[in-house]
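Colleague: here's a sequence, model it:
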Amino acid sequence: MMPSKTPSGHFRHLIIAGVLLICFTAIFYIYYKPSIGWMSCTDEPQPDVCTEACLKVIANKTENTQENTQAVTTVEPGKDHLPEIVVLIWYWPFGEHFDLNSCDPIYGIKGCRLTDDRGQFDQAHAVMFHIRDIGGDLPSLLAMSRPPRQKWVWMNMESPAHSPQLNGAEDLFNLTSNYRRDSDIWVPYGRLIELSNEDEPFQMPQKDKLVCWIVSNWNNNHKRVGFFNEFSKYIKVEAYGRYFGRYVNHEDYAKVVSSCKFYLSFENSIYRDYITEKVFNPMRLGTVPVVLGPPRENYEQLIPKDSFIHVDDFQSPQELAEHLKTLDQNQEMYERFFSWRKHYVSKGSVFGQEHACYICDHLQKHKSFSVVKNVNQWYFT
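Modeller: I've put the predicted structure just below:
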């Protein structure tokens, strides 16, 4: 005869059954709640009744659910999967090579493939032509057959006074890339961009020179030469360059410019938007540019109005010289020219590289037909 179960044994079995029922209910809730609306959560605290084993089951299920959700998210179509754009560099600008894999790490432009392999001409979405290097190749370019949707890009950073007119190529190009703000793909010589956490706070460099100028292209017909000849009668200018027999190499450039309170940022020719590294480099190095170029209003479209001195603001070179001497004696007035450094930093462009990457970016965003009708008339008149 089997012994009868004691009341205490029945009670233990009931407790175990109850715990298993609660765990089963919790697991069922975890599995099916996302698709079942009849069980809602409340803000009331729930009793801690699950065993350690039960909680492990729930935790494992939760982790698996999160992993599955993440896996679905990473393969969602249309996210960070841009079609690859191929940009062919027909000539290295002035023979200067740059990193073909720079668009994503430097400019954050994804889906770009730059190449200088002309064997990929038929696969290229765009071909970048540096017009200063085309030379005698124009007849062969005019006779070339190209894919119907391929874009040919006229790329140039010299002013009209130092650029060739390509006669017969009036309708050869689809896009332009230039310092001009009305070009299709605008690439200025420099930009002021907001400070980032990686940028060091600005500190004024030590100054032991008042006015400096580094010039290689000396032409008596240039406006800047005539202005300098008169200006230097009234103030000492530390002049460098081949003309003055004081060549400055790349390593010494920053040291020289930063040691000057003012730098003569005189352009070799005066055209709309032609505002070059002669302005942005001194600003980056902690020196005030004294500009000679397009009107002040044009400069103020790119840099703060109180960050530079324009020669047109003075009646004569002598008046400008006297003003600089006054600023030399008033440190507070001088330092006001650097108020912008609290918020911005000056960055120069990378010649050729930036153009190619932004050409790619443009093609990703613009798929329409385009032709530059008479590029010579646009640029030279």
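Colleague: C-alpha only now, for contacts and for neighbours.
Modeller: OK.
Colleague: for the stretch 1-150 of the chain, what spans make up the strands?
Modeller: Assigned by DSSP state E, counting those that start in this stretch, the stretch 1-150 of the chain shows strands spanning 85-89, 112-115, 126-130.
Colleague: will you turn those into a markdown table that also has mean neighbour count and distance to Asn220?
Modeller: Listed next are those as a markdown table, based on neighbours: other CA atoms under 10 Å; distance: least, CA to CA, whole Å:
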| stretch | mean neighbour count | distance to Asn220 |
| --- | --- | --- |
| strand 85-89 | 24 | 36 |
| strand 112-115 | 22 | 41 |
| strand 126-130 | 24 | 28 |
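Colleague: the ones you listed: which one's closest to Ser370?
Modeller: Within these, the stretch nearest Ser370 is strand 126-130; the backing value is 12.4 Å (CA to CA).
Colleague: against which helices or strands is the closest one packed?
Modeller: If contacts are counted by 3 or more CA pairs under 8 Å, 6 or more residues apart in numbering; DSSP states H and E, strand 126-130 sits against strand 85-89, strand 151-155, helix 353-365.
Colleague: reformat the strands of the stretch 1-150 of the chain as CSV; add distance to Leu142.
Modeller: Formatted as CSV, those follow (distance: least, CA to CA, whole Å):
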stretch, distance to Leu142
strand 85-89, 17
strand 112-115, 22
strand 126-130, 13
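Colleague: out of those strands, flag the one nearest Asp137.
Modeller: Asp137 sits nearest to strand 126-130 of all the strands of the stretch 1-150 of the chain, at 11.1 Å, using CA to CA.
Colleague: which residues does the closest one contact?
Modeller: Strand 126-130 is contacted from outside by 86-93, 121, 150-156, 356, 359-360, using CA atoms under 8 Å, 6 or more residues apart in numbering.
Colleague: could you dump the helices and strands packed on strand 126-130 to a markdown table with distance to Ala59?
Modeller: A markdown table is the format used below for the helices and strands packed on strand 126-130 (distance: least, CA to CA, whole Å):
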| stretch | distance to Ala59 |
| --- | --- |
| strand 85-89 | 45 |
| strand 151-155 | 56 |
| helix 353-365 | 44 |
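Colleague: now the other sequence, so there's something to compare against:
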Amino acid sequence: PGAAFVAAASYRGPGNNDTRSNKALPILLWWSGSLFPHFPGDTERIDCPRGSCLVTRSRRVARHRRTKALIFYGTDFRAYEAPLPRLPHQTWALFHEESPMNNYLLSHPPGIRLFNYTATFRRESDYPLTLQWLPGAGYLRGPAVPLAEKDAWRRRGYAPVLYMQSHCDVPSDRDRYVRELMKYIQVDSYGKCLHNRELPSERLRDTSTATTEDSEFMSFIARYKFHLALENAICDDYMTEKLWRPMHLGAVPVYRGSPAVRDWMPNNLSIILIDDFDSPQELAKYLDFLDKNGEEYLKYLEYKNVGGIKNQFLLESLERREWGVNDMTLPNYLNGFECFVCDRENIRVKEEQEHKKSRGKIPAPRPRIAQFKHMGCPMPTPGFGNVEDLAEGDSWKEMWLQDYWQSLDQGEALTAMIHRNESHQGRFWDYMHEIFLKRTRQH
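Modeller: Below is the predicted model:
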């Protein structure tokens, strides 16, 4: 590495007693240049709890012996662009806080097992980001619009249920479900998907307002009793602002997303799970019942009372995480994961040195390999009905089922290339063709 590495400014991390010069530090390379949590410049020294590292986004050092780890951003990771050959002295780290739909490669064993360290929304990952959309317990305790005001809103002709979605063709196929639900209960839909009502002002109609916590926008949607909160993909622990924002505002989320969502709820009665109901019609009946019975409805907001958050697992998880959400006093999770990788790599380097010194008496460190459950999202299923009943040429089926299974092939192809020490990326499609032929023969 050049002079920039030697002169890299020190990142004000938690600090440590590492006295090594920059020239002696392990290098971590952020492979996705667009995601480099340091500004300005391309290289920084980071001082983490167990030791220091240099971090860079300069691919010039990709093959350097001191470059110990490559950090990939899941959304940008493409099997056909992976750096080959994979070097035996380097680990691969995955940062993927976004939707599983962004890269289904990571939901298959061959895809996730390419990585040694993971930071994903799954609690089982090495550096879990599960509560990335929840700033803290206080966010849930925000006051709700009084029931009398919500009822007055209803009398003005507004629906009991809000749907606000502009990303329509997604793996969870949420619009198919909502369309069916709309047959049985009034739903005000303001986004591009299933749009049936206009927001009251041009300012609110501006998409950027609708995606931020703008106070005018928030107070408008807070008047609704129920928010349809359907994630764009189904996976354990994948929970976004679609869930937490209505709770913050004191609306009741009607939720589909993480099948394990109850583990994280403030108490046993704070959300309505779509999948608890046999049909959209049954769900509509229940929402109508709550709409007409204020006392029953308010039970869903009791977690906002003093001492109302009963879930110790939730409180402890918030307490334990070392990164913050919109909190300048804590590191963000990008820098946190970077330090996690740095610390692990410093340990690995030390163990390798001890192994060498002992001439094999001390065993070499065992490589860590990510497990299926670090992501492991299921095959997409229709939002309503069975896949067999979908029309031939249904766009959802053609897009998402194909994407899911092609991603498996891509993971297998890249794994095979690595095992064969392949160095030419362009051969990826030959490997894909080989897998395709093998599958065809099996069928």
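Colleague: rewinding a little: ok, which of the helices and strands packed on strand 126-130 of structure 1 comes nearest Gln70 of structure 1?
Modeller: helix 353-365 (27.9 Å).
Colleague: nearest approach to Thr69 of structure 1 belongs to which of the helices and strands packed on strand 126-130 of structure 1?
Modeller: The closest of those to Thr69 of structure 1 is helix 353-365. By CA to CA, the value is 30.0 Å.
Colleague: okay, angle between the closest one and strand 85-89 too, please.
Modeller: For helix 353-365 of structure 1 against strand 85-89, the angle by axes from the mean of the first three to the mean of the last three CA atoms, to 10 degrees is 150 degrees.
Colleague: elements contacting helix 353-365 of structure 1?
Modeller: Counting by 3+ CA pairs under 8 Å, 6+ apart, helix 353-365 of structure 1 packs on strand 85-89, helix 103-107, strand 112-115, strand 126-130, strand 185-186.
Colleague: how about the helices of the stretch 251-400 of structure 2, start to end?
Modeller: Per DSSP state H, counting those that start in this stretch, the stretch 251-400 of structure 2 carries helices over the ranges 280-292, 294-298, 312-320, 333-357, 395-396.
Colleague: export those to JSON lines and tack on distance to Tyr184 of structure 2 and mean neighbour count?
Modeller: Formatted as JSON lines, the helices of the stretch 251-400 of structure 2 follow (distance: least, CA to CA, whole Å; neighbours: other CA atoms under 10 Å):
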{"stretch": "helix 280-292", "distance to Tyr184 of structure 2": "6", "mean neighbour count": "17"}
{"stretch": "helix 294-298", "distance to Tyr184 of structure 2": "19", "mean neighbour count": "14"}
{"stretch": "helix 312-320", "distance to Tyr184 of structure 2": "35", "mean neighbour count": "14"}
{"stretch": "helix 333-357", "distance to Tyr184 of structure 2": "43", "mean neighbour count": "19"}
{"stretch": "helix 395-396", "distance to Tyr184 of structure 2": "24", "mean neighbour count": "16"}
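Colleague: nearest to Tyr139 of structure 2, out of those?
Modeller: Shortest distance between Tyr139 of structure 2 and the helices of the stretch 251-400 of structure 2, using CA to CA, is found for helix 312-320: 11.6 Å.
Colleague: quick one: contacts of the closest one?
Modeller: Leu131, Gly136, Ala137, Asp263, Trp264, Met265, Pro266.
Colleague: again, only this time at 7 Å
Modeller: With contact meaning CA atoms under 7 Å, 6 or more residues apart in numbering, helix 312-320 of structure 2 is reached by Gly136, Trp264, Pro266.
Colleague: quick check: closest non-adjacent residue to Pro14 of structure 2.
Modeller: Spatial nearest neighbour of Pro14 of structure 2, excluding adjacent residues (CA to CA, 6 or more residues apart in numbering): Cys48 at 5.7 Å.
Colleague: tell me the most packed of the contacts of helix 312-320 of structure 2, by neighbour count.
Modeller: The most crowded member of the contacts of helix 312-320 of structure 2, judged by other CA atoms under 10 Å, is Pro266 (24 neighbours).
Colleague: and that residue, how far from Asn232 of structure 2?
Modeller: 23 Å (CA to CA, to the nearest Å).
Colleague: quick one: contacts for Tyr243 of structure 1?
Modeller: If you count contacts by CA under 7 Å, 6+ apart, Tyr243 of structure 1 has them with Ser216, Trp218.
Colleague: Pro259 of structure 2 now?
Modeller: The neighbourhood of Pro259 of structure 2, defined by CA under 7 Å, 6+ apart, consists of Cys235, Asp236.
Colleague: quick check: the aligned residue for Thr75 of structure 2 in structure 1?
Modeller: In structure 1, Thr75 of structure 2 lines up with Arg132, judged by TM-score structural alignment.
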